[in-house]
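> When you get a sec, could you give me coordinates for this:
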Amino acid sequence: MDSDERLLHSSSFGAAAAAYAAHRPDYAQAAVRWALESAPGPRVLDLGAGTGKLTATLAALGADVIAVEPDPAMLAELRRALPAVRALPGSAEAIPLPDASVDAVLAGNAMHWFDMAVAGPEISRVLAPGGTLAGLWNVLDDHVEWVAGLARVGGSAAIGPRDTPASWRAVTADMHLPKAGAAARFGSPEQAGFPHGQRRTADSLVATLATRAGMLVMPEQEREAALGRIGAFLSSRPETADGEFTLPMLTAVLRVRRLGYSSAA
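Purely as a prediction, here's the structure:
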């Protein structure tokens, strides 16, 4: 998508901040540990932190975490949920932290919104030498038959190009990371996926998918029609029609290590 469309989508979440906080999943702890395993220290920036889904996992693992989020409504939800965490207004393109002040920068379901031409040097600037940059995405396990059917019925607005394992690997293989060069010196990227799950009902899964950017920017009539199709599909499946079920997911991680300092960073 072009820069205007990316801005429209990335700025859509504030209007649904409370629903985002209520329905979006957390991240598999094993995935977060893998993202951080080569970081030189415990100082972690959760960049584009939203309502604090990844922030909470980092805090639970004992990281010294700082959260940065550009949307005031999302930031307010984060501060309400995690009052002990330092949470600052800011963005990937203007990070309100000193040079070399963190050992890792993590982004949960957010890195695809960054303008890496600007954010890459900023991330490089705040990372200590040897620090880690990692993006994490919760993706649906479409190896499960009913989940594959949900992906077909939901369409790209609800289940987009980063929302299933195979498409996530292809889309992130050479995207969403700073390019090697004077201003952002990073090594080769690595990808991994970790099993995760979320307890849901049909209604709460519809509410979760309604917080996707593609759904939020839809005209209301189209959005309601799309959510209606998803609800009808879930009601028709024995796995999801009655009561709670586990939505099978993976927390997928793309990580890269900062190689060293640059005077241009």
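
> from here on, contacts and neighbour counts on C-alpha atoms
Fine.

> Assumed residue 240 was part of a helix.
No. Checked against DSSP: H, G, I helix; E, B strand; the rest coil, residue 240 lies outside a helix; its state is coil.

> where's the nearest residue to it once chain neighbours are set aside, which helix or strand?
Spatial nearest neighbour of residue 240, excluding adjacent residues (C-alpha to C-alpha, 6 or more residues apart in numbering): residue 234 at 5.5 Å. Take DSSP states H and E as the rule and residue 234 turns out to sit in helix 220-236.

> same deal with residue 87?
Going by DSSP H and E, residue 87 is in strand 86-89.

> From residue 138, how far off is the residue nearest to the spatial centre of the chain?
Using C-alpha atoms, centre = their mean, the residue of the chain that lies closest to the mean C-alpha position is residue 109, 1.1 Å off. Separation of residue 109 from residue 138 (C-alpha to C-alpha, to the nearest Å) stands at 7 Å.

> now residue 89
For residue 89 relative to residue 138 (C-alpha to C-alpha), the value is 24 Å.

> Between the two, point out the one with more neighbours.
Shown here are residue 89 and residue 138; by other C-alpha atoms under 10 Å, residue 138 has more neighbours (27 against 16).

> mind listing what the more buried one touches?
Shown in contact with residue 138 (C-alpha atoms under 8 Å, 6 or more residues apart in numbering): 25, 27, 109, 163, 249, 250, 251, 252.

> could these be laid out in TSV, adding secondary structure and distance to residue 155?
Shown next, in TSV, are the contacts of residue 138 (DSSP: H, G, I helix; E, B strand; the rest coil; distance: C-alpha to C-alpha, whole Å):
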residue	secondary structure	distance to residue 155
25	coil	20
27	coil	24
109	coil	19
163	coil	11
249	strand	18
250	strand	19
251	strand	21
252	strand	21
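
> Most neighbours out of the residues you listed, which is it?
residue 252 (30 neighbours).

> Surely residue 255 and residue 134 touch.
Yes. Residue 255 is within contact range of residue 134, at 4.0 Å (criterion: C-alpha atoms under 8 Å).

> who's more crowded, those two?
The neighbour comparison of residue 255 against residue 134 (other C-alpha under 10 Å) goes to residue 134, with 25 against 21.

> mind listing what that one touches?
Under the criterion of C-alpha under 8 Å, 6+ apart, the neighbours of residue 134 are 35, 104, 105, 106, 107, 253, 254, 255, 256.

> Stretch 99-119: which residues count as buried?
Residues of stretch 99-119 classed as buried by neighbour count (16 or more other C-alpha atoms under 10 Å): 100, 102-116, 119.

> want to put them side by side, so please do this one too:
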Amino acid sequence: MTTGEEQRKHAQAGSFGAAADAYERGRPPYPPEAVAWLVPEHATTVVDLGAGTGKLTRALCAPGRAVVAVEPSAGMREQFSQVLPNVPVMEGTGESIPLPDSSVDALVCAQAWHWVDPERAVPEVARVLRRGGRLSLVWNLRDVSVPWVAELDRILRDYAAAPTEDRQVEQVGTLFGLVERQDFHWCHPMTAEGVMAMVASRSYVITLDSASRNELMGRVRDLLDAERPTTMPYTTECYRAELGQL
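Predicted coordinates:
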């Protein structure tokens, strides 16, 4: 990665706090069947790493389970606390998790593992997990096999440089056992305003200059006016691996 790419990625990673409200309004939840696959039934302590506004956290909460959120952005933590006032949210990153050694059963990272430095984050996750604990990674991806969604992505690419598609899953390394994968296909009910908020919450849109961002949003609005979608099709891409099970 060149210095310019590194600077762009750093700017994008730090941009979310400025659009926390749009993130909350526009980002989808996670399907229950995916969450059940990601988190072991026996897990009593679960960390949501890079929790954002708590989109995944809500699905992680269950009777008898303690959930702790870790989020680097102050703006996101503020929005999180408004939505989930009873769930603790701490400042931290994948490379510096503010929890004791061997203290959690599972750590889930949604839409965020591509932002971490795996050489530092993998041993840090292993540190806070109990032996046999699970690291789970998940992304909600728009289904571009649907024509209007493909057109939406084409418009975005005209203006914005999306972050790398490298999930860094293969860099989980020898501390963990076999990485398993499962995909879940589903549709999320969504209004045009919700789609607009989703677009506005993307890091590579937040960091555009205002003229380009306004032009982009205008083209997205024209597409939505023409298509009038009521749902957004998603593929939820899930990975899991267990610590110390080699």
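
> can you give me the strands for the stretch 1-150 of structure 1?
For the stretch 1-150 of structure 1, applying DSSP state E, counting those that start in this stretch gives strands covering 43-47, 64-69, 86-89, 102-108, 127-140.

> Rebuild those strands as JSON lines, extending it with distance to residue 57 of structure 1.
Below are the strands of the stretch 1-150 of structure 1 laid out as JSON lines (distance: least, C-alpha to C-alpha, whole Å):
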{"stretch": "strand 43-47", "distance to residue 57 of structure 1": "11"}
{"stretch": "strand 64-69", "distance to residue 57 of structure 1": "10"}
{"stretch": "strand 86-89", "distance to residue 57 of structure 1": "15"}
{"stretch": "strand 102-108", "distance to residue 57 of structure 1": "11"}
{"stretch": "strand 127-140", "distance to residue 57 of structure 1": "12"}
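
> Out of those, which gets nearest to residue 158 of structure 1?
Nearest to residue 158 of structure 1, of all the strands of the stretch 1-150 of structure 1, is strand 127-140, at 11.4 Å by C-alpha to C-alpha.

> which residues of structure 2 does that closest one align to?
With TM-score structural alignment applied, strand 127-140 of structure 1 matches the range 129-142 in structure 2.

> now swap in stretch 90-105 of structure 1 and tell me
Mapped onto structure 2 using TM-score structural alignment, stretch 90-105 of structure 1 spans residues 92-107.

> How about stretch 199-219 of structure 1?
With TM-score structural alignment as the criterion, stretch 199-219 of structure 1 aligns to 189-209.

> Quick check: buried residues in the matching stretch?
For stretch 189-209 of structure 2, a neighbour-count test (16+ other C-alpha under 10 Å) marks 190-192, 194-208 as buried.

> ok, and the closest non-adjacent residue to residue 107 of structure 2?
Once flanking residues are discounted, residue 107 of structure 2 sits nearest to residue 47: 4.6 Å by C-alpha to C-alpha, 6+ apart.

> Look up how far residue 87 of structure 2 lies from that neighbour.
Taking C-alpha to C-alpha, one finds residue 47 of structure 2 at 11 Å from residue 87 of structure 2.

> Mind checking which of those two has more residues around it?
A side-by-side neighbour count of residue 47 of structure 2 and residue 87, using other C-alpha under 10 Å, places residue 47 first with 26 against 17.

> hmm, back to that, for the match of stretch 199-219 of structure 1, how far is the first residue from the last?
By C-alpha to C-alpha, the extent of stretch 189-209 of structure 2 from end to end equals 30 Å.

> Now do it: everything it contacts.
For stretch 189-209 of structure 2, the surrounding residues in contact (C-alpha under 8 Å, 6+ apart) are 11-13, 15-16, 18-20, 22-23, 25-27, 160-163, 213, 217, 220-221, 224, 228-232.

> do the same with stretch 221-232 of structure 2
Contacts for stretch 221-232 of structure 2 (C-alpha under 8 Å, 6+ apart): 142, 148, 149, 152, 187, 188, 189, 190, 191, 192, 196.

> One more: stretch 111-121 of structure 2?
With contact meaning C-alpha under 8 Å, 6+ apart, stretch 111-121 of structure 2 is reached by 9, 13, 49-50, 93-96, 137-140, 164-168, 171-172.

> circling back: what about the equivalent of the residue nearest to residue 240 of structure 1 over in structure 2, how many residues nearby?
Alignment note (TM-score structural alignment): residue 234 of structure 1 maps to residue 224 of structure 2. Counted with other C-alpha under 10 Å, residues neighbouring residue 224 of structure 2 total 19.

> Also residue 140 of structure 1?
Each residue near residue 140 of structure 1 was counted by other C-alpha under 10 Å, and the total is 24.

> That one contacts residue 197, correct?
No. With contact defined as C-alpha under 8 Å, residue 140 of structure 1 and residue 197 do not form a contacting pair (9.1 Å).

> Give me the common contacts of those two.
Contacts common to residue 140 of structure 1 and residue 197, judged by C-alpha under 8 Å, 6+ apart, are 247, 248, 249, 250.

> I'd like these written out as a markdown table, with distance to residue 192 of structure 1 added.
Below are those laid out as a markdown table (distance: C-alpha to C-alpha, whole Å):
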| residue | distance to residue 192 of structure 1 |
| --- | --- |
| 247 | 20 |
| 248 | 16 |
| 249 | 13 |
| 250 | 10 |
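
> Tell me the one of these nearest residue 63 of structure 1?
Using C-alpha to C-alpha, residue 250 is the member of these that sits closest to residue 63 of structure 1, with 22.0 Å.

> aligned partner of that closest one in structure 2?
By TM-score structural alignment, residue 250 of structure 1 lines up with residue 235.

> Which neighbouring residues are in contact with its match, exactly?
140, 141, 142, 143, 183, 184, 185, 186.

> most neighbours, which of those residues?
Within these, neighbour counts (other C-alpha under 10 Å) peak at residue 140, which reaches 21 neighbours.

> ok, that one to residue 110 of structure 2 distance?
In this view, residue 140 of structure 2 and residue 110 of structure 2 are 8 Å apart by C-alpha to C-alpha.

> And for residue 39 of structure 2?
Relative to residue 110 of structure 2, residue 39 of structure 2 is positioned 12 Å away (C-alpha to C-alpha).

> now residue 75 of structure 2
18 Å.

> now the residue lying closest to residue 6 of structure 1 once chain neighbours are set aside: how far from residue 8 of structure 1?
Nearest residue to residue 6 of structure 1, sequence neighbours excluded (C-alpha to C-alpha, 6+ apart): residue 113, at 6.5 Å. Distance from residue 113 of structure 1 to residue 8 of structure 1, counting by C-alpha to C-alpha: 10 Å.
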